[in-house]
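Undergrad: the amino acid sequence is not available; the structure is as follows:
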C-alpha cells in the first residue's frame, strides 16, 4: 500500500464518521433550520467522499458526478432558504 492510499482511506473514514454524526443529529433535532443545514452538509459530505474515493479508484465518470451534483446543489440551497423564510417569496 502506498502512502496516498493510506491517506485517502483515513480521509474517507473520517468523512464517513462526520456523515454518520450528521445523520444522527438530523434524526435527533426538531428545529427546521438545523435540519435544513444538516441536509446540505450530508449531501456535500457524500460528494466529498466520492471525490476522495475516485483518487485511488479509476472510474470513467470520476468528475461528471461531482459536476452534476454541484450544478444541482443549488436546489438544496434554495430549499434551505425556503425553510428559513417559511415558504415566503
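TA: Here it is on my side, so go on. Values in this document were obtained by computation on a predicted structure and should not be read as measured data. Numbers count the residues shown, from 1 in each chain.
Undergrad: C-alpha from now on. contacts and neighbour counts both.
TA: Will do.
Undergrad: tally of neighbours for residue 71?
TA: When neighbours are defined as other Cα atoms under 10 Å, residue 71 has 10 of them.
Undergrad: contacts only, for it.
TA: For residue 71, the contact set (Cα atoms under 8 Å, 6 or more residues apart in numbering) is empty.
Undergrad: ok, structure two:
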C-alpha cells in the first residue's frame, strides 16, 4: 500500500494541492479526498510581520482540525489510465 499524503500541507510557496494544477480531474480527486475535512486557513498578512514569522510559515504546518489524506498511488494510476486512453484515441484518429 502506498502511504497517504496530508492534503493540507502547503508547498514552499504556500499553495495547497488543488492550487498547483489546472487539471479538473486532479482537482476533483483532491476535493473528494478532503471531503468532510476542513480546509485550514492560510496565515494572514498581519501574522507575517517579522522575518522570524515569515520563516516559520514554511517550516511549521498550518493547524487543521483533521487531516485530509489522498492515496497518491490511486492518483498516479488514474493519470496513467487517462494518458493511455488519450494515446489510444490519438492513434485511432491517425489510422482513420
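TA: Yep, that arrived. Here the structure is a predicted model, which is why all the values come from computation and not from measurement.
Undergrad: please state their TM-score.
TA: Laid over one another, the chains give 0.35 as their TM-score (TM-score structural alignment, normalised by the length of the first structure), with 55 aligned residues with a Cα RMSD of 4.4 Å.
Undergrad: number of residues surrounding residue 57 of the second structure?
TA: By other Cα under 10 Å, neighbour count at residue 57 of the second structure equals 19.
Undergrad: likewise for residue 12 of the first structure?
TA: 19.
Undergrad: in three-state terms, label it for me.
TA: With DSSP: H, G, I helix; E, B strand; the rest coil as the basis, residue 12 of the first structure sits in helix.
Undergrad: next, the contact list for it, please.
TA: By Cα under 8 Å, 6+ apart, the contact set of residue 12 of the first structure is 49, 52, 53.
Undergrad: now name the helix or strand holding residue 17 of the first structure.
TA: In the assignment (DSSP states H and E), residue 17 of the first structure maps to helix 3-28.
Undergrad: ok, then the element right after that helix?
TA: In the C-terminal direction, the helix or strand that comes right after helix 3-28 of the first structure (DSSP H and E) is helix 32-56.
Undergrad: in that next one, what's buried?
TA: The neighbour-count check on helix 32-56 of the first structure (16 or more other Cα atoms under 10 Å) flags 33, 35-42, 44-54 as buried.
Undergrad: report all helices and strands that it contacts.
TA: Applying 3 or more Cα pairs under 8 Å, 6 or more residues apart in numbering; DSSP states H and E, one finds that helix 32-56 of the first structure contacts helix 3-28, helix 64-84.
Undergrad: in the longest one, what counts as buried?
TA: Buried residues in helix 3-28 of the first structure, counting neighbours by 16+ other Cα under 10 Å, are found at 8, 11, 12, 15, 16, 19, 22, 23, 26.
Undergrad: equivalent analysis for the shortest one, please.
TA: Using 16+ other Cα under 10 Å as the burial criterion, the residues of helix 64-84 of the first structure that qualify are 66, 76, 80, 81, 83.
Undergrad: residue 3 of the first structure: which of these is nearest?
TA: Ranked by distance to residue 3 of the first structure (Cα to Cα), these are led by residue 66 at 24.8 Å.
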